[in-house]
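Peer 1: have a look; sequence and predicted model below, questions after that.
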Amino acid sequence: MELNESYRFIVKEIKEVDGNNKVVSIMIHDLRTNIQVPHPITEFITVKYAYHGKSLNSQLLPARVVCRFLNHILKSIDKKDKLFMQLSITGLQKLNLYHGSNYISYLTRNGLSRNTIKLYEGVLTNFFVFLSENNYINEKIEVEFNFYKDRRTVKSLFEKSHLQTKYPSSRKSNTILKLKDFGKNRYELMILFIQVARAVSPDIALGICFQFYGGLRRGEVVNVTKLDLKVIPNESMIVDIKDNRHILFPHLEDTSNEFPKRTNYLSPRLCKQIIMDIPLVWEVYFEHIKYLQTMKPKNKQAIFLNKDGNAMSGKVYDRRFNKVKKRFLEELLKQGRYEDYTLLSESYWSTHIGRGIYSNILFDMKLTPTQIAIARGDTNINSSMEYVDEKTTINAIKDNLPRITKLSEKYFQN
């Protein structure tokens, strides 16, 4: 019987004897006897993930990656692959980066997406560093680090030219899923995204708040002037959405990316958007006002500015947003949030996701479909229903704000 047909590495969730907590264990499964035995390599998951407070789900994914890698080794030994044959005698002691590189190249040949492979690569990097630090393998690994704010993460070990690791093309697939919301962890992820924006592109952090907590489209954000922002500090914030392209963008020949869509189908009275009264929004707002005071704007009415002092165009806003998105995804990976990372990295999403997030907040507030449509500025109905539903929508938002604020503060303060 082949080695791979006799043994398999598997992941098990095991309930602790003296409690309800579960722990993740890497097991060796004897397929002949059906006996499963904990493997000492579980120490990697315990030390690098469990001891750092990672959730059970955040421990399961790296454990599965390690098991798949170890099972790949067993298969390669069965196939008499020269690179792996020595491991049948020495065990992990002779494991080296070429084995990890071989596995990543194997995944690439089998059609895994680039983002999934980068996720695997991150786990394997941590795995090899752990093995080297504890002298479980002979190869001495030189570790280089990436630094972001107060975080330090290990650079990939497999991008070195001599390893010749094969990666998928970075070109996006035409069949990629279009994402409309951050999913079940939206409140935590919203806060993280805004915090990353404050660090990476603070000039659009307020715009992102307008999108997440007010449902504004990109074109509506960049059209906001100082006169359009009605603010009672720490109490209320309302945006008058207008078509200010002739004021803000006379220097642009094509202003299609700056078009404020709802002005095309709503009366000026209904083109007003309440921004939710959330402490984080106010922090970002006051930071933005201070930022504007340091600028020398060529257009003194603009709220969002380019580095040259002109009003920020839709294209520039997109570039800033994508810069934040890239760092945000890196941060998810660094924090071991693999489920969120996989969802958000393997789907297409852009600035318009803010509108979907805002809609789901309104659903959480238990607003009716009509109220949600009005809160989003989606439709125009007859004047009497307009007034009644507009009033009840505003009241419903105000009534539910304490609960939404509490959810946001929970993650903002962590």
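Peer 2: Great, that's in hand. Numbers count the residues shown, from 1 in each chain.

Peer 1: switch to C-alpha atoms for all contacts and neighbour counts from now on
Peer 2: Noted.

Peer 1: show me the strands in the stretch 301-414 of the chain, by range?
Peer 2: Using DSSP state E, counting those that start in this stretch, the strands of the stretch 301-414 of the chain run over 347-348.

Peer 1: cool, and the stretch 1-150 of the chain?
Peer 2: Going by DSSP E, counting those that start in this stretch, the stretch 1-150 of the chain shows strands at 7-15, 22-30, 35-38, 145-148.

Peer 1: show me what the last one packs onto, helices and strands only.
Peer 2: Translated: strand 145-148. strand 151-154 (3 or more Cα pairs under 8 Å, 6 or more residues apart in numbering; DSSP states H and E).

Peer 1: any idea which helix or strand comes after the strand it packs on?
Peer 2: Moving toward the C-terminus from strand 151-154, the next helix or strand (DSSP states H and E) is strand 177-178.

Peer 1: can you list the residues that contact that following strand?
Peer 2: Glu346, Ser347, Tyr348, Trp349 (Cα atoms under 8 Å, 6 or more residues apart in numbering).

Peer 1: what about versus this one:
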Amino acid sequence: MEVSHLSNRLSNFSYCVKETPYRYYENANTSNHTLNVKKVISIGLRDNDLDIVYPSPLTDFIKTMFFDKGLGISSQRNAAHVICKFLNYIHKEIDHANPEFLDLQFKGLNGLKLLHASDYLTYRTKLCLSRNTIKNEEHYLTNFYYFLQDLGILEISPQIRLQEKNSKPISPFSRPHLRTQFPPNIAPGTLRLKDFGKNRDLLVKLFIETSKEIHPEITLAISLQIFGGLRMGEVLNLNSTSVYISNTGMCIADVKDRQRELFHHIKNTNMMQVKRPRKQQILPSQYLTSIFDNHIRVLSNMNTNNTALFINSRLKPLTITSYTKMFTRIKNAFLSKVLELEWLEDYELLNQHQWRSHIGRGIFTNYLVDMGLTAVEIAHARGDKNLNSALDYLDNKMTRDKIEYYTNLFHQLDDDYRGTIPSIKIKNWKVIT
């Protein structure tokens, strides 16, 4: 932390995350070389008065601990944001004359101790942030301290050890003497809802019908999330030929990253990435077919030059921000209807928990559970790369031996199965009409 040469008002300076593209040639030594563009994450120190950002050597933390280990741009960006928030917190505490932090004004990173990050994590906990958010920040701070320890920068070594299995740093912030406060495992009112509950079919249909009234332009998108488990970014990367429905009602979505095709006009496409390219099978029904046919009919009547399956009022591809706003309006209208119908138990479930469009993926998974799919079949039907997410939806009394059996079986199967639902299990699908 380059603070020793700064003015007394450290709040005039703030750490920030920079994302810049760089161009490179793939297969540079061959005649078939191609020019590619890749984004890189760096950390900068901003002079807020002059609005100038100076490059920080702390970027080497991102490069060493994330980029060089092959971790994606999201992991790099998330780590950089956490470190910047932590360092800006230190600036604020020095400005507020917190005696535990004053030495850092002169010692910089050399004087960093575990108690500084512990204090930060406790502060973040008191903001009522979720346990998952705080634990993620703890993970990045653990890596940061290990990086500084490895370089011999810290005056007092935190003696962070590595796990034997995967050589990942073990968090030191739960040590009793630090008294770090973490959110409880399940904070009241913050549990993320994964399904609509026992009246799922009634509520799913009411939600989709509500979307037809409020924002019909995303009714198909919502349906693909619910009946196909697609993530929001995966849905918005679909083009007009990505979804195929056969005469027999079988529906397949060709999920892949089409950012260059659809979102070249948008500067920041961080949230528009596709996590798992695949041919995703959708649970078939005449109800979905009619929604699809109506969407394509409306789309074909629009005078648009782009190929996006979902577009906004300006005839541009729909973005995450717009989709989220539309979904929220539909959700609020839907909750009002549930209350008007006096489905009080359902209303209590839906109103007291957090949920966004990703609940569609949870509903899809619970349909698969009800159809009798095994953990391996569910993971492949969801397009997962590992088994853990699917196991969350199954009996929590499942034995360790059975989990190990399923995990080994999952890794033996070919990736081409990803996104497919066993045809024999489709017969157990209770079709929504």
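Peer 2: Done, it's in. Keep in mind it's a predicted model, so treat the numbers as computed, not measured.

Peer 1: sorry, back to before: the strands of the stretch 1-150 of structure 1: which one's closest to Leu60 of structure 1?
Peer 2: For these, proximity to Leu60 of structure 1 was assessed by Cα to Cα; strand 22-30 is nearest, at 6.6 Å.

Peer 1: and the closest one, which stretch of structure 2?
Peer 2: Alignment note (TM-score structural alignment): strand 22-30 of structure 1 is unmatched in structure 2.

Peer 1: just checking the distance from that strand to the centre of its chain.
Peer 2: Counting by Cα atoms, centre = their mean, to the nearest Å, strand 22-30 of structure 1 is centred 29 Å from the centre of its parent chain.

Peer 1: for stretch 327-337 of structure 1, same thing?
Peer 2: For stretch 327-337 of structure 1 - counting by Cα atoms, centre = their mean - the centre lies 7 Å from the chain centre.

Peer 1: same thing with stretch 229-245 of structure 1?
Peer 2: With Cα atoms, centre = their mean, you get 28 Å for stretch 229-245 of structure 1.

Peer 1: ok, now stretch 337-349 of structure 1?
Peer 2: Counting by Cα atoms, centre = their mean, stretch 337-349 of structure 1 is centred 6 Å from the centre of its parent chain.

Peer 1: matching residues in structure 2 for it?
Peer 2: Mapped onto structure 2 using TM-score structural alignment, stretch 337-349 of structure 1 spans residues 343-355.

Peer 1: buried stuff in that stretch?
Peer 2: Asp346, Tyr347, Leu350, Trp355 (16 or more other Cα atoms under 10 Å).

Peer 1: out of those, who's nearest Leu299 of structure 2?
Peer 2: Trp355 (29.0 Å).

Peer 1: the closest one and Ile218 of structure 2: what is the separation?
Peer 2: Trp355 of structure 2 is 17 Å from Ile218 of structure 2, where distance means Cα to Cα, to the nearest Å.

Peer 1: one more: Asn199 of structure 2?
Peer 2: 23 Å.

Peer 1: same check, this time on Ala333 of structure 2
Peer 2: Distance, Ala333 of structure 2 to Ile218 of structure 2, by Cα to Cα: 15 Å.

Peer 1: which of the two has more neighbours?
Peer 2: Ile218 (24 against 16; other Cα atoms under 10 Å).

Peer 1: may I ask which two of the contacts of strand 177-178 of structure 1 are separated the most?
Peer 2: Between any two of the contacts of strand 177-178 of structure 1, the greatest separation by Cα to Cα is 9.6 Å, found for Glu346 and Trp349.

Peer 1: what about Val231 of structure 1, which helix or strand?
Peer 2: strand 229-232.

Peer 1: got JSON lines for the buried residues of stretch 343-355 of structure 2, with distance to Ala381 of structure 2 too?
Peer 2: Shown next, in JSON lines, are the buried residues of stretch 343-355 of structure 2 (distance: Cα to Cα, whole Å):
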{"residue": "Asp346", "distance to Ala381 of structure 2": "28"}
{"residue": "Tyr347", "distance to Ala381 of structure 2": "30"}
{"residue": "Leu350", "distance to Ala381 of structure 2": "26"}
{"residue": "Trp355", "distance to Ala381 of structure 2": "22"}
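
Peer 1: let me know the closest of those residues to Glu261 of structure 2.
Peer 2: The shortest approach to Glu261 of structure 2 among the buried residues of stretch 343-355 of structure 2 belongs to Trp355, at 30.3 Å (Cα to Cα).
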